[in-house]
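Undergrad: sequence first, predicted coordinates after that:
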Amino acid sequence: MGNNEVCAVVVTYNRKALVENCINGILAQRDAKCDIIVIDNGSTDGTEDLFREKYDLDNIRYFNLGENLGCAAGTSRGIKEAVLANYKYIWVMDDDVIPNEDTLYELLKADEELNGYWGILSSAAYWTDGSICESNRQKKTLFKFMKDDDYNKRFVRVCMVSLASMFIKAKVVKEVGLPLSEYFIYTEDYEFCSRVGKKYPIYVVPASKVTHAMKINRKANLVKDTPDRLYRYKHLYRNDVHCYRKLGLKGHLYLALKFVYTFTMVLLKEKEHKKEKLGALITGYSEGFKFKPSAEKIDSIIIDFPQT
C-alpha cells in the first residue's frame, strides 16, 4: 500500500456480489491508479473470504469491524485510515457503485484544470438504465438540485454531494474533521459537505461517471418504503435536523417545509402504516434537536458544533 497518491474507500455490509463489482471497477481504472481500503461492517455472507482469497493484493487493505456500525462510521474509519497512511486524495464510494474505466482519470484531470482549488469533487452517478441516479443528484443550493442539462457542463459548483463517488483531499479532512460516525446512516455526506463548503468550493465533474446499482431509482421516500425499513428514517430525520439546523434560518426553514410536506404526504397517501410512519418522522425530528455528535479530527482533537 501507499504506492499511489489516491486511495479508494469502500464500505460494505452483506453485499458480496455488489462489492465485488465495485472493486473490479476500481481495479480496472486506466490512465490513473489507486490503492483501496475496504471497511466491512461485520458481513456474514462470505465477503471476508472474498477479500482474503480473491483480493489478497498488495494495493488492497481489508478491515472487518466485526459488527454493523453503519455506513457513517465505516466511511469515517476508512477515510481516517487513508489519511493516516499519507495519501493525498481519498476517493469514497458506496459498495454498489461501479466506476467507469476513466472515472478517476477525469477527477484527477479536473484537479489540474481547477489548479487544485477545491475541497470535494463529485462524479455524475447514473442508474442501471442510463438515467441520472436520483438519490445522488447533487444540490446546487439548499433548495435546488442539479438538472439534467447541468450534467453536460464541464464543472458545476454545488453545495452538497453524496458518497456515490466523492473525491476528497486529505489535507481538507485534516482541517474540517471526519464524517460523523454517530449518524450511522444517511446525511453524513451532506453534513460533511457543509463543513468543507465553508472553506473550499465543491464541484461536480460530469465527465467523471459511475453507475449506482440501486434496486430502485428514487430518493429515500417514507411513503413508498416498507415498514421494515422505518428505523432508517428515524436516522434520516434525526440527522437531517442536526445537519440543517447548523445552517441557520434557511436550514430551519428547509426542515420546517420538509416536515410539513412529508407529514402531509403520509396522511394523504399511506393506507396501512400511517401511524408507524408518522411516528418515525416525529421521533426522528424530536431526537434531532437533542442530537449533539462531534467530529473527530485526525489528531484526535474533537470539534464541538454550536447548537442552534
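TA: Received, thanks.
Undergrad: drop to CA atoms for contacts and neighbour counts, all remaining ones
TA: OK.
Undergrad: strands of this protein, residue ranges please.
TA: Remark: strands of the chain, listed N- to C-terminal, are 6-12, 35-40, 60-64, 89-94, 97-99, 120-126, 139-141, 144-145, 156-158, 166-169, 202-212, 295-296, 302-303; assignment by DSSP state E.
Undergrad: put this next to the previous one:
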Amino acid sequence: MSDHLTRGGETVAIVVVTYNRADLLVNLLDGLAGLQRPADAVIVVDNASTDHTAGVLAECSLPGLRVVTTSENLGGAGGFRAGMKAAYDGGFDRIWLMDDDVVPAPDCLTVLLATDEDCVMSVRENTDGGLIELAATRFDLRNPLAIKPKTASVMSTYPDRASMPERVELENVAFEGFMVRRRVVETIGLPDASFFIFYDDVDYALRARRAGWRIWAIRDARLVRQLDFSQQHDLSSWKGFYMYRNLFVVHLRYGDNALVRAKPWAIAVVVTLVALLRGRRGEARNVIRALRSARGMRSLPQTSVD
C-alpha cells in the first residue's frame, strides 16, 4: 500500500497512449518521474509500436509502471479505452490521460488534486511558454449555421496563462491532460474505440457534461507540448476520412435540433461538389464514405465498463 493511500488521499493512475514515438516517450517518462506528487500507477498503452518503444519501456524504472501492449494499432481512441479500463479495474480514484508528446510540470498533478472536481483539465503550453490550449470554451451544437462547432477556445479567449482566471469552464477536452474521477467512468463508461482517432475526447466530454458534470481547465496545472500543434491534415488521406466521419458522428449524436443533426448531409454535399470542381477526388470519396459510416455510429456507446 502506497503512502498516498495510508494518508487517506486519492489514488491516481496516469494513462499514456503511445505509438512509434519512443524518443518523445522518454521525455514524458522523465517528466512523470519528476512529479512532486508521484502517481500511484503509470499505465502505458503501447499501440503495437514498431520502433524502439518496447526497449524504452523495458529499461524504464518508473515506480508503478505497467505496460499494456496491444496486438494492433487501436488508434488513440482504442488505446485510451484500454488504458482507462486497466486503471478503472485497478481501483484508482482518479485517472489522468495524456499522449506521449507532453511533459507535465513538476507540480501539475499536485495542482490538479487540490481541485475538488470530478472532471479537470491541465492547461497546455508550448516549449517557449506560450499558451496553446485549444479545448473549447464554447462548442455550439445548437446553431445549424456554425460549420465548426468549436466557436471559442481557451487560447482564442485568453492571450496568455496570466490572463486566465484560476478555473475556466470547458465544453470539450483533449485526452492530453484530462483527469476524471472513477464515478464519472462508472456513470458514462469508457471512451468509444470506434472513433479510432479524432473527436473521441470530444465525445467523452459531451457525455460527461450531459450526465451533469462540469469540466474545468485549471490554470496553474501546466502541461508542456514537445511538438508544435498542427491540426492541418490532408483531407484526401485516411486521416481526412476520420476527421469528417467523427465530426459527423458528434452532430448526429448530440445535435440539439433537427437542423444541426442534418448538417452532416449539407456539409457532405458542399464538400463533394467543391472537391470535385478542384480535382480532389480523394476528398470527395472520403466525405461520402464518412457520411455513410457516421450513420452507423449514431447510437451512444454502452455505459458499462467492459
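TA: Nice, thanks for sending it over. What you see is a predicted model; the values in this text were computed from it and never measured.
Undergrad: what's the TM-score here?
TA: These two chains, once laid on top of each other, score a TM-score of 0.82 by TM-score structural alignment, normalised by the length of structure 2; 284 aligned residues with a Cα RMSD of 3.0 Å.
Undergrad: sorry, back to before: can you list the strands of structure 1 in CSV and add distance to residue 244 of structure 1?
TA: Written out in CSV, the entries for the strands of structure 1 read as follows (distance: least, Cα to Cα, whole Å):
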stretch, distance to residue 244 of structure 1
strand 6-12, 25
strand 35-40, 28
strand 60-64, 32
strand 89-94, 23
strand 97-99, 27
strand 120-126, 19
strand 139-141, 12
strand 144-145, 15
strand 156-158, 16
strand 166-169, 20
strand 202-212, 18
strand 295-296, 16
strand 302-303, 17
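Undergrad: got CSV for the ones you listed, with mean neighbour count and distance to residue 110 of structure 1 too?
TA: Putting the strands of structure 1 into CSV (neighbours: other Cα atoms under 10 Å; distance: least, Cα to Cα, whole Å) gives the following:
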stretch, mean neighbour count, distance to residue 110 of structure 1
strand 6-12, 27, 14
strand 35-40, 25, 20
strand 60-64, 18, 25
strand 89-94, 24, 13
strand 97-99, 27, 16
strand 120-126, 26, 8
strand 139-141, 17, 18
strand 144-145, 14, 21
strand 156-158, 19, 11
strand 166-169, 22, 11
strand 202-212, 25, 7
strand 295-296, 20, 28
strand 302-303, 13, 31
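Undergrad: name the nearest residue to the most centrally placed residue in structure 1, ignoring sequence neighbours.
TA: Here the mean C-alpha position of structure 1 is nearest to the C-alpha of residue 163 (Cα atoms, centre = their mean), at a distance of 2.4 Å. Sequence neighbours aside, residue 93 is the residue nearest to residue 163 of structure 1 in space, at 5.3 Å (criterion: Cα to Cα, 6 or more residues apart in numbering).
Undergrad: the aligned residue in structure 2 for residue 160 of structure 1: neighbouring residues, count only.
TA: In structure 2, the position corresponding to residue 160 of structure 1 is occupied by residue 172, as judged by TM-score structural alignment. Neighbours of residue 172 of structure 2 under the rule other Cα atoms under 10 Å: 25.
Undergrad: correct me if wrong: residue 17 of structure 2 contacts residue 47.
TA: Yes - at 7.1 Å, residue 17 of structure 2 and residue 47 qualify as touching, with contact defined as Cα atoms under 8 Å.
Undergrad: joint contacts of those two?
TA: Applying Cα atoms under 8 Å, 6 or more residues apart in numbering, one finds that residue 17 of structure 2 and residue 47 are jointly contacted by residue 79.
Undergrad: pull the number of nearby residues for residue 204 of structure 2.
TA: 21.
Undergrad: how much space between it and residue 1 of structure 2?
TA: For residue 204 of structure 2, the distance to residue 1 of structure 2 (Cα to Cα, to the nearest Å) stands at 31 Å.
Undergrad: equivalent analysis for residue 158 of structure 2, please.
TA: 42 Å.
Undergrad: what's the match for residue 107 of structure 2 in structure 1?
TA: Going residue by residue (TM-score structural alignment), residue 107 of structure 2 aligns to residue 102.
Undergrad: residue in structure 2 paired with the residue nearest to residue 163 of structure 1?
TA: By TM-score structural alignment, residue 93 of structure 1 lines up with residue 98.
Undergrad: quick one: stretch 181-200 of structure 2 aligns where in structure 1?
TA: Here stretch 181-200 of structure 2 aligns to structure 1 at residues 169-188, judged by TM-score structural alignment.
Undergrad: how about the helices of the stretch 51-200 of structure 1, start to end?
TA: 70-84, 103-113, 170-176, 188-196 (DSSP state H, counting those that start in this stretch).
Undergrad: so for residue 16 of structure 1, which of the ones you listed sits nearest?
TA: When those are ranked by proximity to residue 16 of structure 1, the top entry is helix 70-84, at 15.6 Å, counting by Cα to Cα.
Undergrad: contacts for that closest one?
TA: 7, 9-12, 37-41, 90, 92, 170, 173, 178-186, 188, 298.
Undergrad: 7 Å instead?
TA: Here helix 70-84 of structure 1 makes contact (Cα atoms under 7 Å, 6 or more residues apart in numbering) with 7, 9, 11, 37, 39, 41, 90, 170, 178-185, 188, 298.
Undergrad: quick revisit: isn't the residue nearest to residue 163 of structure 1 right up against residue 9?
TA: Yes - Residue 93 of structure 1 is in contact with residue 9 according to Cα atoms under 7 Å; the separation is 6.5 Å.
Undergrad: quick one: map residue 204 of structure 1 onto structure 2.
TA: By TM-score structural alignment, residue 204 of structure 1 lines up with residue 217.
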